[in-house]
Each structure stands twice: as structure tokens, then as C-alpha cells.
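# return a 3D structure for these sequence lines:
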Amino acid sequence: MPKVVISEFMDEAAIREGLSGLDTLYDPGLVDRPEALAAALAGADALIVRNRTQVRGALLAGAPDLKVVGRLGVGLDNIDVAACRARGVAVYPATGANDGAVAEYVVGTALLLLRGAYGASAEVAAGAWPRNALMGREIAGKRLGLVGFGAIARETARRAAALGMTVAAYDPYLPPDDPAWRSAHGAVAALALDALIASSDVLSLHVPLTDETRGLIGAAAIAGMPAGAVLINAARGGIVDEAAVAAALKAGHLGGAALDVFAREPLGAEDGAAFRDVPNLILTPHIAGVTRESNVRVSRVTADAVRRHLMEV
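Next up, the predicted model:
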């Protein structure tokens, strides 16, 4: 009977239904216990992970029977795909299953940061009435700039257009004649990166972490954004210079920022200290793509892919 190891959290109904009949070890704490994870993988046929389990090097070497890795999400920077391919280990990301969740996160945080009216509960309850201080901005008529124009960015564009935003994107890998640029919700302007940065009221990142994108949005790029612009990174940590974001918010150049991903996760005390007392900043724990609904979809897609692969080999 094939053995499946699941090292991070997953919808339990999807495990019961999608992996029934298989020898399944579900322990979402394994990711934080490397020795226990290594022991569990010694005879495993399949491994299911999220973004924290590092599927590379010693972990792969210690799993000689491994045939398939299921990724509860779409990013693959925690998986040595080339090493898996060389060993004949299939890798299945849950493509498309959490696109809408990330898109809602981006648009929702943009609304929150532009309007700026939602942090006054304690003041209002205490009898203050800070109306002038809370006069924020509308999202309608603003330009959303998307760095990368893949599936998640397109879902984000669709929602933003419905709210009256104009949308532009930078994606050097998408041909100019691709129909994605001219979708049902309106044309998306294709711009060079510098032009996109310089003209976007809200800039949202939708690229993987690669040698090309590491540090892509640093101090110089942030300085090139319009005064008062909002920056959102729900893609991958390392693409944005976190210290530069904090500095630009403190200086008042950026009007707001939302960071869902970080160069090191979880944030340590030293890394987190850089964000202390930074205004107009939203920090979330790599949760943009994880909702109750998307967790079910991602888990079912992954369970089905792993089961199908094991039945075929």
C-alpha cells in the first residue's frame, strides 16, 4: 500500500476522501521537526507540502522510494524541481485552486489602504470624531499595476476593473498578441517595468522568486513610484526590499503597503523589529491564498493528483 506523508496543514475531508485506502501520515507539525520528517519519509511514496517544507538535498536523498510531491499551492521555490525530475519524482502544484483568494486579498487590501478609515474604532468609541483625518481615497479611477500577468494577476485585474480601476501590467513572457491583454473586462495596457512602476497608484506583484526577480522592487524602484502609491506583495518574499518599504512608509512617500510574504518566514524578532511603528502597513503570515474555501479546493486538487499518479505508476 503506497505511503503518503503530509507535512503541513491540509483539509482533513480531502485527505479522508481523496486519499482513502492509502497509508497516510498526516502531521502538520512535521515541517518543524526535521528528524521526524526524515524518519517518516524513509519509506514514503508520496509527500504533500505547502511552502515551508524544503523538498531538496538531504530530504530527497532520504526518501529513496518517493514518486510524487503534491504542493498545496502554486509556488515551487521550496521544491528542487530539477532534482525531482532527475529522480523521476513528479511534482504537482495546485494550479488555479487559490487564484481567486489571492485576487481578493490584493483588491481588499488596496481598498483598505486607500480609504484609510478603518482603524478608528477605539477613538470613535471614546468620543472622538476624526472625520478630517480619515478622509481617504476611492479606488475607482486609480491605476492598478501588475508585475506579472499570469492567472492570479488576471483574476485580480478582473475584480479591479469591476471597481472602476484601470489596469496595466508588465510581463515580458506574455506575447503582445496574447488574448489575455484584451479580455472581457477591458483591455490591459502592456507597459515596460519602469513605466508601470512610475504610473501605478497600486502596484501588486505576481511573479515567482527567481534570480531575475530577487530584489526587483528595491529602494530605487520604490522611489520611482508616485507619491502616496500603495505596494502589495502577495507573491514571494525576497522580491521586495522589506527595509526599503518600511523606510518609504516612514518617510511618507508610500501611502501604504501590504506584505503577505517575507524573505524569511516566519519573521524572527530581529526582522519584525524593522516594521515596528511603521504607518499604513499591513503584515499577514503568507495567508493571501488561504481561505476556508480555497483550502478545500487546493487540498482536493492535490489529493486527486497524488492519488492519480500513485495509481498510474
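# contacts, neighbours, all on C-alpha from now
Fine.
# so where do the strands sit in the protein?
3-6, 23-26, 46-49, 68-71, 90-93, 143-147, 166-170, 182-183, 186-187, 189-190, 202-205, 230-233, 256-259, 281-283 (DSSP state E).
# one more, for comparison:
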Amino acid sequence: MILITEFMDESVIDSLSEHHPTVYDITLAEDKARLLEAIEPVEALIVRNKTIVDAELLSHGPNLKCIGRLGVGLDNIDVTSCEARNIPVFPAIGANIESVAEYVIGTAMILLRGAYGENASVIAGSWNRTECIGSEISNKSLGLLGLGAIGRKTAAKALSLGMDVQAYDPFVSPDDDLWTSVKPVEMDELARTSDIISIHVPLVETTFHLIDRVFINKCKAGSIIINTSRGGVVEEDSLIEALKSGNLGGAALDVFEKEPLDKDEGKKFSGLNNLILTPHIAGVTKESNYRVSKMIAEKVLGCLDTKF
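From the prediction side, this is the model:
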């Protein structure tokens, strides 16, 4: 039996159902009691980032053979406990890099131009052309924190638009061919010289609040910060402070320290016209959802000795 607790491409779910009994119930993601009851006969569990796969859940699933993650981050999965049970965890590595890279470039363009929120004033007859003059993305400096698959795809798109790209990633070899087109810099230089900073690092102990008040205060005046990685990487209160003061020209946040962001927590972001907020959706488009779903279906069926 296959259990899917979060949204997945329905055509792929239909294909899974042709091979194994499949239950698709997105209400289980946040109903731990019902999930504990449902997991007993399950051989393959497919989740996104809301379903908490911990030691307790694993202990209730004696038949579990694998876990499919419809995404990349494994923050919600106790990988150590899975390894102790010899349960492989399959993330959808590489399947959503195109959509995340497009999100970064797209939000950067919107924030640089600054004119796309003028519907109300135009409808009201206010023709504020001079106030709507923004900037082009060409010849701007993009600073990338992290050069994994998504960072590299973003770099390629930025270079094609005539941007100068620099990056900090101590895990990339100095001999990597990427450095022929991307300038290697330390974090301080990246902060001081980048017009746009895009974050592509996992959330681990060393990256928690990596973008803090100290880093933000070093940033080039009027620069833009875009976070599509994990919410805890950015110290949100310091970011808000810099947006209000004008030290930062703008920001786009697709991820938050607390997810989902509730109404009370969201209040602190209100009134900021130079801020784009989205609900952890940078990596999810119709196309990427199909690619991610198909990749995980193939891996799960492979584990269950079935061809997709």
C-alpha cells in the first residue's frame, strides 16, 4: 500500500494506483493521531514538508519500505531513524531547479522595476510615470550564497541576462569550471558588492540566521535579498528593520522561520511595499509538480519492485 499525505500530480497518482493500492489524503499531513492509525499497512509513504516523519510515526509503520519526499529538504524527516530501520528516503533532487531559478530572476526583476504594483493608482487616474522609474537587471551584480544545482541554474539564467555573478560556497572546488564565469568571493564581499543576493543553502546549525543583522548591515545600500531556501536562514526581524529603514531596497521571501505563517506572525510584514511574500511555492509549478511527482513515483515503485 502507498500512502500520499500531501499534494501530488493526479495523473501520477492514477499511475501509482494501477500498480499498488494507493491512498491519497492530504488531511493526514497535520493530523498526527489519524496518521499514526493509517500508517500500519503502508509500504511506501509519500510526503512534502508538512508531514512530520519522526521515530514515533516510524514505530507505527512496521511495513514501511521507503519514504518519498516531493521536494528536496529533509527537515521534516528523521533521517537517522529511517537509516536505523533501513528505510531509504528519496528526495526529488533536481526536479524543481528550473522553477526556483525562474522565481529568483522573476522576483528580482519585479523588485528592481518597482512599477508592477501600480494598478490602483493607474485606475484612479494617477499617471505617476517618474515615480515608477525602476532599474534594469542587466549589468547588476547577483550574489549567490550556495552553488548547488539551484544556485548553478540561477547563475546560468543571470549570466544570459547580462548580469555579473559572484558566489560564496566553500564546498565547491577551486578547480570547478563554474568559476570561469562566476566570481568566487567571501561572504563579506558578497554582502558589500551585490545588487541582489539569492540564498541557496540548507538549514543546518551553521546556517541558522546566517543572514542576520550583522550581515544585512554590510549589504550594499538599496540591495535586494531573495530567500527560497529555508526560513530559518534569514533573521526576519532584522530584514524587516532594514526594509523599513531603506538600507535594503527590497526582498522576496518564499520561506519562513515558522511555516505555515499564521495571521499573527504575518502581521510583522504588513505595510512593506518593497517586499514579496509567497507560501513556499518557488519550486512548485504545474511543470515541476509533474516532474517531482513522476520522479518520486518511479523511485517508490522501484523500491517496491514495480516499473512505472
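# coming back round to it: format the strands of the first structure as JSON lines; extra columns: distance to residue 308 of the first structure and mean neighbour count.
Output for the strands of the first structure, formatted as JSON lines (distance: least, Cα to Cα, whole Å; neighbours: other Cα atoms under 10 Å):
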{"stretch": "strand 3-6", "distance to residue 308 of the first structure": "13", "mean neighbour count": "23"}
{"stretch": "strand 23-26", "distance to residue 308 of the first structure": "15", "mean neighbour count": "16"}
{"stretch": "strand 46-49", "distance to residue 308 of the first structure": "11", "mean neighbour count": "25"}
{"stretch": "strand 68-71", "distance to residue 308 of the first structure": "10", "mean neighbour count": "26"}
{"stretch": "strand 90-93", "distance to residue 308 of the first structure": "11", "mean neighbour count": "20"}
{"stretch": "strand 143-147", "distance to residue 308 of the first structure": "34", "mean neighbour count": "26"}
{"stretch": "strand 166-170", "distance to residue 308 of the first structure": "36", "mean neighbour count": "25"}
{"stretch": "strand 182-183", "distance to residue 308 of the first structure": "34", "mean neighbour count": "12"}
{"stretch": "strand 186-187", "distance to residue 308 of the first structure": "38", "mean neighbour count": "16"}
{"stretch": "strand 189-190", "distance to residue 308 of the first structure": "39", "mean neighbour count": "18"}
{"stretch": "strand 202-205", "distance to residue 308 of the first structure": "33", "mean neighbour count": "27"}
{"stretch": "strand 230-233", "distance to residue 308 of the first structure": "34", "mean neighbour count": "26"}
{"stretch": "strand 256-259", "distance to residue 308 of the first structure": "36", "mean neighbour count": "25"}
{"stretch": "strand 281-283", "distance to residue 308 of the first structure": "38", "mean neighbour count": "17"}
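# check the gap between the alignment partner in the second structure of residue 151 of the first structure and residue 98 of the second structure for me.
Under the alignment (TM-score structural alignment), residue 151 of the first structure pairs with residue 149 of the second structure. The gap separating residue 149 of the second structure from residue 98 of the second structure is 10 Å, by Cα to Cα, to the nearest Å.
# what distance do you get for the match of residue 151 of the first structure to residue 19 of the second structure?
The gap separating residue 149 of the second structure from residue 19 of the second structure is 32 Å, by Cα to Cα.
# the counterpart of residue 31 of the second structure in the first structure: neighbour count?
Matched across to the first structure, residue 31 of the second structure falls on residue 33, judged by TM-score structural alignment. Residue 33 of the first structure has 10 neighbouring residues, counting by other Cα atoms under 10 Å.
# state which helix of the first structure is the longest.
helix 292-312 (DSSP state H).
# who's in contact with that helix?
Contacts to helix 292-312 of the first structure, defined as Cα atoms under 8 Å, 6 or more residues apart in numbering, come from residues 2, 10-11, 14-15, 18-19, 45-46, 48, 67-73, 92-94, 97-98, 101.
# from memory residue 231 of the second structure sits against residue 255, does it?
Yes: the pair residue 231 of the second structure / residue 255 is scored as a contact, 4.6 Å apart, by Cα atoms under 8 Å.
# look at those two and report which has more neighbours.
Remark: of residue 231 of the second structure and residue 255, residue 255 carries more neighbours, 24 against 21, as counted by other Cα under 10 Å.
# got a list of what the residue in the first structure that that one lines up against touches?
With TM-score structural alignment as the criterion, the equivalent of residue 255 of the second structure in the first structure is residue 261. Residues in contact with residue 261 of the first structure (Cα under 8 Å, 6+ apart) are 233, 234, 235, 236, 237, 284, 285, 286.
# need the contact list for the last one.
With Cα under 8 Å, 6+ apart as the criterion, the residues that contact residue 286 of the first structure are 234, 260, 261.
# roughly how far apart are it and residue 132 of the first structure?
34 Å.
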